[in-house]
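[1] Give me a model of this one.
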Amino acid sequence: MTLAVCMQGITKRFPGVVANDNIVLNVEKGEIHGLLGENGAGKSVLMSILYGLYKQDEGRILIDDVQCEMDSPATAMKHGIGMVHQHFMLVPSLTVLENIILGKEKIKNGILLDYDGMHKEVKEFCDKYRLNVDLDSKIYQIPVGVQQRVEILKTLYRGADVLILDEPTAVLTPNESEELFNAVRSLQKEGKTVIFISHKLKEVLTICDRVTVLKRGQVVGTINVANASEERLTDMMVGRKIIYEFDRAATATHQLVLKAERLQALNDRDFPALRGLSLEVMNSEILGLAGVEGNGQTELIEALMGLRRLTAGKISLQDTDITKMSPDERIR
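    This next block holds a predicted model:
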């Protein structure tokens, strides 16, 4: 077993909490290693330590059997560690190519940017790792799934051999998630090592070779996915069997409290976010809003609160038209 990453006895304390408690994590070269746990289990903190965003209070990190001090992301990148964060760090007004090469620009004739050379080089990266993107598109013009590919390409362009993906499917549709899995498998075939942070059991079982489970800042165990099941991983994550069915009496709802009719609104980039949305909320009712992040949920709540201007539609609260009321008036 050849280890790409070995984290030994990692402990990280914050005021009032131990985020990582004597953690040992071994990641083999060329594997897709899942890091699984509930929210707050310590997954992102541990990977932030590996990427140099945090400094551990105790323990050591070995990359290719060499002890390394990860004092910054720049140092981590020098050791071949790259990280794609859950919330992307791209410049919306720049093109895909400009985001990828930002800070790593190549010069010709001493003063000029070798734009054609960099374009060719990045295109070769796209083909090699099967991450197809339009290099000349602006970031704000492309969907979230493509933006994630740009983040991965940006990391690879900087020489990452170990790629950390932090909750990578959180903002993706099912189809985009499948495209991501295909890209990750392509990276593995090219000899890259991937650490896949998640709290979703099915995707860990789908994409990973081995998985390490964290609970309350401690390692519960590491198992081969071939020997794992959703039930076993659930037991490791929470320490008990999860009941997915609930018997609950229906709530009596008779009075209409809030009504939204054919709402239309733009997002922060002046693209349509709400397209004729209508809904009703009754008294004593909990109405859920489901959907992948970025599909209008935020804009809807802001419109209902008076924080975002509607371009069309009407909002009524207990038969009172509040469409043009300020947030303060709506609260009253």
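[2] Going by C-alpha atoms from here, please, whenever you check contacts or count neighbours.
    Noted.
[3] in which helix or strand would I find Leu25?
    Element membership of Leu25, judged by DSSP states H and E, is strand 17-28.
[4] So what's the gap between that strand and the chain middle?
    21 Å (C-alpha atoms, centre = their mean, to the nearest Å).
[5] neighbouring contacts of that strand?
    1-13, 33, 41-42, 45-46, 58-59, 193, 195, 212, 216-219 (C-alpha atoms under 8 Å, 6 or more residues apart in numbering).
[6] Second input sequence below; structure requested for side-by-side comparison:
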Amino acid sequence: MGGISLAETMVEMKHITKRFGNFVANDDISLTIKKGEIVALLGENGAGKSTLMSLLSGLKKPSSGEILIKNKVVSLASPRQATQQGIGMVHQHFMLIDDFTVLENIILGDEKTKYGMIDRMGTRKTITDLAEKYHLQLDLDKKVSDISVGMQQRTEIMKTLYRDAEILIFDEPTAALTPQEIESLLVIIKRLASEGKAIFLITHKLSEIKEIADTCIVVRAGKVIGTVKVSETSTYMMAEMMVGRQISFAAEKVPTNQMRTVLELKRLVVQASKAVPSVNDVSFKIATGEILGIAGVDGNGQSELMEAISGLRKVSSGNIMLNDRDITKFKPRKTTQAGISNIPEDRQNVGLILPMSVSDNLILQDYYLSKNQSKGLLNKSKIHRDGQKLMSDFDIRADSILEPVGSLSGGNQQKVIITREISRNPDLLIAANPMRGLDVGAIEYVHKQILKQRENEKAILLVSFELDELLRLSDRIAVIHQGKIMGIVKTGDVTKQELGFMMAGQPIPTH
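    Modelled structure (predicted):
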């Protein structure tokens, strides 16, 4: 793409195999990428895509096979060696230091000096020039802890450009971005390719592959299933290659009884800081058998709203009613006991304790109950039996119920959380970006679980940055902007473009 010659081969991986003990993560994989080309790597969570790219970026060493950079065999024993070969990787989970500024993070480990001191002025000019060239908006003096996820993503990209990377690897680059940030990032990636960079794109989002990739390599269970030209291949065909079966993108919603109100918010205000309220005079209801979607650009009060309902954040004024019971001042455990389950937006830092086993993570909400105890201690044999049944019922793919949950793929980690929260039989299920970073097979599974809760006449509050997802699953959508509800609309009565206007602070569109 980008109108330049694709003659020069930048990377060739030949017969790459990577083993972890008896497990084969990459099985005899060969691929090439040329100058100015965007190659997408598509596969289910745990298929081996990130492992393959970690070999190219020097994070791991292949068990066998060889890697060629510009037709020369190289040894990539460390990330620094990969950097010296012009390879840069933008990781799904950002490799940034929160207490450092954006500038300090960009130059860390590759500081340019002048008279024995870090050349901050020269470095700043280099980075500013690169930012202007690639339209990367950055505030170099802000701490990483104080910037948006989108700016963190741009910081990671700048780290690679600052080191003169010619081969860029993007690992799930849009998993944590808003629709607007995604659009901006895809433009940046296309511009990088037009400049002659070779780009590997690991993503589960078929629409993004169709929009910017030249070639798609489909990986399943560590093997390359096929390589296709994106312009000649439908998203349905790529999805079927990826999971080995037909995928349904449709959400089959059956009529439900929405006679009784489960959740009601009455003029809720949450003052998260001394500035304007994060949640400002919010009122709405959710009934039995109803999915209310929350649409909005990230940072407009969604997190504070969910935390307030879950008992994790103090309410400044207003009321939260659950089944006609005022739970406004309930602590988190009491809120959970009242009938609320929560699928948090950050599964690794909030939803799970990664070093602990699958079994222990499944009882995080219920470990203190008498059913899980025996003579004052945890009844491990019963907990493991119950966990084994849940693993089977919800198709959690792990070697053992005792396996650390941190070693599972992203999709299976999400399944552990969903299993734990749904198996508690809640009256209200809060789901925050539950499909973030999941492959199409896992997304299909999560959608079915949410719709099953709806069929069982539970109330669901679904927060998502994916407007297609909200339109597919929700019965109604509430649009939030700067902590206020701009309007609540039935999904059949609004378009994605109209939702976008409301997300930008415009009033409810008139038809």
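[7] what's the mean gap between the strand holding Leu25 of structure 1 and the aligned bit of structure 2?
    In the superposition with structure 2, the average deviation recorded for strand 17-28 of structure 1 is 2.4 Å (mean C-alpha distance after the TM-score superposition for structure 1).
[8] Aligned counterpart of Glu245 of structure 1 in structure 2, please.
    Mapped onto structure 2 by TM-score structural alignment, Glu245 of structure 1 lines up with Ala250.
[9] err, Val96 of structure 1, not the other one
    Val96 of structure 1 maps onto Val102 in structure 2, by TM-score structural alignment.
[10] start and end residues in structure 1 for the stretch of helix or strand Gly411 of structure 2 belongs to, please.
    Element membership of Gly411 of structure 2 [criterion: DSSP H and E] is helix 410-422. Counting by TM-score structural alignment, helix 410-422 of structure 2 pairs with no residue of structure 1.
[11] Over to stretch 50-57 of structure 2?
    Using TM-score structural alignment, stretch 50-57 of structure 2 pairs with 44-51 in structure 1.
[12] got it, and stretch 189-197 of structure 2?
    So stretch 189-197 of structure 2 sits over residues 184-192 in structure 1, by TM-score structural alignment.
[13] Go through that stretch and flag the buried ones.
    Val184, Arg185, Ser186, Leu187, Gln188, Lys192 (16 or more other C-alpha atoms under 10 Å).
[14] With stretch 59-79 of structure 2 instead?
    In stretch 59-79 of structure 2, counting by 16+ other C-alpha under 10 Å, buried: Leu59, Lys60, Lys61, Pro62, Glu66, Ile67, Leu68, Ile69, Ser75, Leu76, Ala77, Pro79.
[15] before we move on, the earlier item: could you list every helix and strand in contact with the helix or strand following the helix holding Gly411 of structure 2?
    As assigned by DSSP H and E, the chain's next helix or strand after helix 410-422 of structure 2 is strand 428-432. Where contact means 3 or more C-alpha pairs under 8 Å, 6 or more residues apart in numbering; DSSP states H and E, strand 428-432 of structure 2 is packed against strand 340-343, strand 459-463.
[16] how about those in JSON lines, adding distance to Arg163 of structure 2?
    What follows is those, written out as JSON lines (distance: least, C-alpha to C-alpha, whole Å):
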{"stretch": "strand 340-343", "distance to Arg163 of structure 2": "38"}
{"stretch": "strand 459-463", "distance to Arg163 of structure 2": "38"}
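[17] Out of these, which is the most enclosed?
    strand 459-463 (a mean of 26; mean count of other C-alpha atoms under 10 Å).
[18] residues in structure 1 matched by the helix or strand that that one is followed by, start to end?
    Next in sequence after strand 459-463 of structure 2, counting helices and strands by DSSP H and E, comes helix 467-473. Under TM-score structural alignment, helix 467-473 of structure 2 has no counterpart anywhere in structure 1.
[19] contacting residues around the equivalent of Arg80 of structure 2 over in structure 1?
    Matched by TM-score structural alignment, Arg80 of structure 2 corresponds to Ala74 in structure 1. Residues near Ala74 of structure 1 by C-alpha under 8 Å, 6+ apart: Gly52.
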